[in-house]
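**Q** Okay, structure incoming, though there's no sequence with it:
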């Protein structure tokens, strides 16, 4: 059985770091030794299933409507097919990554992901073909999610794991920023079929970095460094199995929190311009503020990642979630600058994935990390997929987004309570995290 988390300590103990200078030195050493790996997984996450088809789909809706006459709303439903496949296949990809090595699973999945794009580019009159293409994208590309890339990073970063995961998650953020700048012009010049083929070629790029920069998939370099620093090599690979994790309250608290956060926020994100105009912003101002959302997500990933390495992670996560709850509440009241609402939305959406990856590695270890995080990430995708549905239905029934904003604020408070209830890390699964709480690592 995995060790039971100890009782929650006082706030001063949670914020304590008994060896700040040595820890900063370890962080610098980890980044110096594994910086090429960080570059590889950041690019991979930006060109994987969690980013590339999601952020480019809106740019294909118009061209596909013009080519086949499909209703734009039906084209957008392909995103629901994709998220359903992530929910179903993510845990399986994680299980394979834990047993076969994340790099092998990613390499195979990248190839299948690119081939699925080629198939999608061949579609003709039936929208069922398009849905089938996104089904294949979800099936073949399941190993390109953050689940597998976070496994590689977590095996190489310990003292700087939070910052490393935050940097990795800037990959999808950059895709969200760059795709609208370049892809529409490419589609206009060459057509949507060639654009899909170009994206398929782009999706293969992580293979070069994975084989050129990532040597091995089990973090032997970081393990040996920790061994030289007095840590147990065995502790790096220890952890709970999925069967053990599901018997721990932390597993279900993480699933509840991540589902509620995405369920509360994604619907607002999708309808952001309408929400902002209803709550006091002009249409021109609301359009400008959409870029603030992307910027706040990028900045929050780095800032939150750094804080995870310095402070007790549930304290950081609960605080960020409560800030977003306050932002939704103020937005529902109206009369405030729209930028505050957008920033509150962005910091929570920007930190959710890397925060959950970080705490999963600390509470459950790395033994079955990808499989466990695969389930957490799956419920994250489920919350994201269902959020626009309830937001739209509520707005249609009541004629306003304000009620949804109040409800979102309440759901975020519940999510913050779930995060705050996680308790202390099990010391056996990470000596750096244990030391940050004022405890000593267990001897091997």
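**A** Perfect, thanks for sending it. Keep in mind it's a predicted model, so treat the numbers as computed, not measured. Residues are numbered from 1 along each chain as shown.

**Q** from here on, contacts and neighbour counts on C-alpha atoms
**A** OK.

**Q** What about residue 208, how many residues nearby?
**A** By other CA atoms under 10 Å, 12 other residues sit near residue 208.

**Q** here comes the other one, which I'd like you to weigh against the first:
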């Protein structure tokens, strides 16, 4: 059976799983993509600064850092269903609990810390591991569609949150977002979220794909000594640090650029369409060209888009172009990290290794929102952030250019129990 036919068979058998992973991927993201809309009412009611409001998201990301490798190990041991079902229920409770904020910053931080513990069971590792266990020939596109879930949240949440806040108040809005989004995610997980571990427990025979998913790959020790893995981690840290800052501060940043709050919210949503295009197009490109080169060129485009947001250049038309390009580039960053990790580390210990990558992502998510808030509160503008982000983005491009050729895991036969050297790229 050729790859095209095998890929078609994979989609026929497992498209409900991809739909489940897509919506599941979007769920934790709603808390982050909506926070920019809650900044104004929270500041008005409690007198908080933007840094104080954004620090909640940073606390959440910090708490997540040590948890993600453990989550990855649990995925490798028990599978995704074991974590996703209770994680969905707890995350619904956590997002709803933001309505309990009363002006006490300690309580605000505790609410975000509790959210971090619960949404860790719904992070990228869960959904990509599920999809990778079912798809081989069509893996890149399946991962791309899965990761579009976060972009879907970016499209829907800003205008939805604005409408809810203006018509029902910010407390009711948090409850509506938490419960209203959580119910369909839970139902889809209940009926369709099964991976290779479930097959093993139930002793099912696989019809398509997945036979060699857990066969080869680096150990954690080998991954920590792998040049390509370290480069991927460095590029991920830089790009997602900047992305996290932009996600939280994009609405205030656009208002500073002269747009109305309503238009800024819709432009933030528009960048979500660009992110979906970025994820899907990059998935298609990475099946055909070296993913490191695809990522490097895309990051260079992001640096160009940031230039368009600077005072000497920005116009309403160029701001729209910049948001579309930034959205496009942000849409492929998680996709790039997940795909490159699976390529250069193999899949035997994917959960553990990508769990470490998820900790790097969490570090970026922790520092990014606070960085933007501190820069704005100190300078009264986001311009310094944009000027610093341009060379940083170009450096991340340089890191991705030096990854080398893909390892051939089938040829090396490298496994998790092997203590030999990291296989050379073929």
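**A** On my side now, so go ahead. What you see is a predicted model, and the numbers here were worked out from it, not measured in a lab.

**Q** Any idea what the TM-score comes out to?
**A** TM-score of the superposed chains, computed with TM-score structural alignment, normalised by the length of structure 2, equals 0.82; 402 aligned residues with a CA RMSD of 3.3 Å.

**Q** Break down the stretch 51-200 of structure 2 into its helices, ranges please.
**A** 67-78, 81-97, 105-119, 124-132, 139-168, 170-192, 196-202 (DSSP state H, counting those that start in this stretch).

**Q** could you redo those as CSV and give each row distance to residue 340 of structure 2?
**A** Formatted as CSV, the helices of the stretch 51-200 of structure 2 follow (distance: least, CA to CA, whole Å):
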stretch, distance to residue 340 of structure 2
helix 67-78, 17
helix 81-97, 24
helix 105-119, 24
helix 124-132, 12
helix 139-168, 10
helix 170-192, 26
helix 196-202, 21
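
**Q** looking at these, which is buried most?
**A** helix 124-132 (a mean of 25; mean count of other CA atoms under 10 Å).

**Q** For it, give me the average deviation versus structure 1.
**A** For helix 124-132 of structure 2, the mean deviation from structure 1 after alignment is 0.8 Å (mean CA distance after the TM-score superposition for structure 1).

**Q** which residue is nearest the centroid of structure 2?
**A** residue 334 (5.1 Å; CA atoms, centre = their mean).

**Q** Map that one across to structure 1 for me.
**A** Using TM-score structural alignment as the criterion, the counterpart of residue 334 of structure 2 in structure 1 is residue 353.

**Q** do the same with residue 56 of structure 2
**A** In structure 1, residue 56 of structure 2 lands on residue 78 (TM-score structural alignment).

**Q** again, but for residue 158 of structure 2
**A** Checking TM-score structural alignment: residue 158 of structure 2 goes with residue 180.

**Q** nearest residue to that match other than its sequence neighbours?
**A** residue 59 (7.2 Å; CA to CA, 6 or more residues apart in numbering).

**Q** Can you give me the buried ones in the host helix or strand of the one you found?
**A** Using DSSP states H and E, residue 59 of structure 1 falls within helix 52-68. Judged by neighbour count using 16 or more other CA atoms under 10 Å, the buried positions of helix 52-68 of structure 1 are 52, 53, 54, 55, 56, 59, 60, 61, 63, 64.

**Q** Enumerate every residue touching the last one.
**A** Residues in contact with residue 64 of structure 1, defined by CA atoms under 8 Å, 6 or more residues apart in numbering, are 70, 75, 192.

**Q** part of a strand, is the first one?
**A** No - with DSSP: H, G, I helix; E, B strand; the rest coil as the criterion, residue 70 of structure 1 is coil rather than part of a strand.

**Q** okay but it is in contact with residue 127, surely?
**A** Yes - using CA atoms under 8 Å, residue 70 of structure 1 is in contact with residue 127, at 7.2 Å.

**Q** picking that back up, of the helices of the stretch 51-200 of structure 2, which is nearest residue 355 of structure 2?
**A** Distance to residue 355 of structure 2, taken as CA to CA, is lowest for helix 67-78 among the helices of the stretch 51-200 of structure 2, at 4.1 Å.

**Q** What residues in structure 1 pair up with that closest one?
**A** Under TM-score structural alignment, the match for helix 67-78 of structure 2 is residues 89-100.

**Q** Tell me roughly how far the matching stretch lies from structure 2 on average.
**A** Mean deviation for stretch 89-100 of structure 1: 1.4 Å (mean CA distance after the TM-score superposition for structure 1).

**Q** Check stretch 354-362 of structure 1 too.
**A** Counting by mean CA distance after the TM-score superposition for structure 1, stretch 354-362 of structure 1 comes out at 1.0 Å.

**Q** my guess is residue 173 of structure 1 contacts residue 298, does it?
**A** Yes - if you go by CA under 8 Å, residue 173 of structure 1 and residue 298 touch, sitting 6.0 Å apart.

**Q** Check which residues of the biggest helix by length in structure 1 are buried.
**A** Longest helix of structure 1, by residue count under DSSP state H: helix 369-398. Within helix 369-398 of structure 1, the residues scored as buried using 16+ other CA under 10 Å are 369-388, 391-392, 394.

**Q** Have a look at how far, on average, that helix is from structure 2.
**A** Mean for helix 369-398 of structure 1 is 3.3 Å (mean CA distance after the TM-score superposition for structure 1).

**Q** got a list of contacts for whichever helix or strand comes after that helix?
**A** Where DSSP H and E defines the elements, the next helix or strand beyond helix 369-398 of structure 1 is helix 402-420. Outside of helix 402-420 of structure 1, the residues within contact range by CA under 8 Å, 6+ apart are 253-254, 256-258, 260-261, 264-265, 268, 279, 314-315, 317-319, 321-322, 324-329, 331-333, 391, 394-395.

**Q** Now the buried members of the residues you listed.
**A** For the contacts of helix 402-420 of structure 1, buried by 16+ other CA under 10 Å: 253-254, 256-258, 260-261, 264-265, 268, 279, 314-315, 317-319, 321-322, 324-329, 331-332, 391, 394.

**Q** out of the helices of the stretch 51-200 of structure 2, nearest to residue 382 of structure 2?
**A** It is, among the helices of the stretch 51-200 of structure 2 and with distance given as CA to CA, helix 139-168, at 20.2 Å.

**Q** Quick one: list the elements packing against that closest one.
**A** Packing partners of helix 139-168 of structure 2 (3 or more CA pairs under 8 Å, 6 or more residues apart in numbering; DSSP states H and E): helix 3-46, helix 124-132, helix 170-192, helix 261-286, helix 316-331, helix 333-345.
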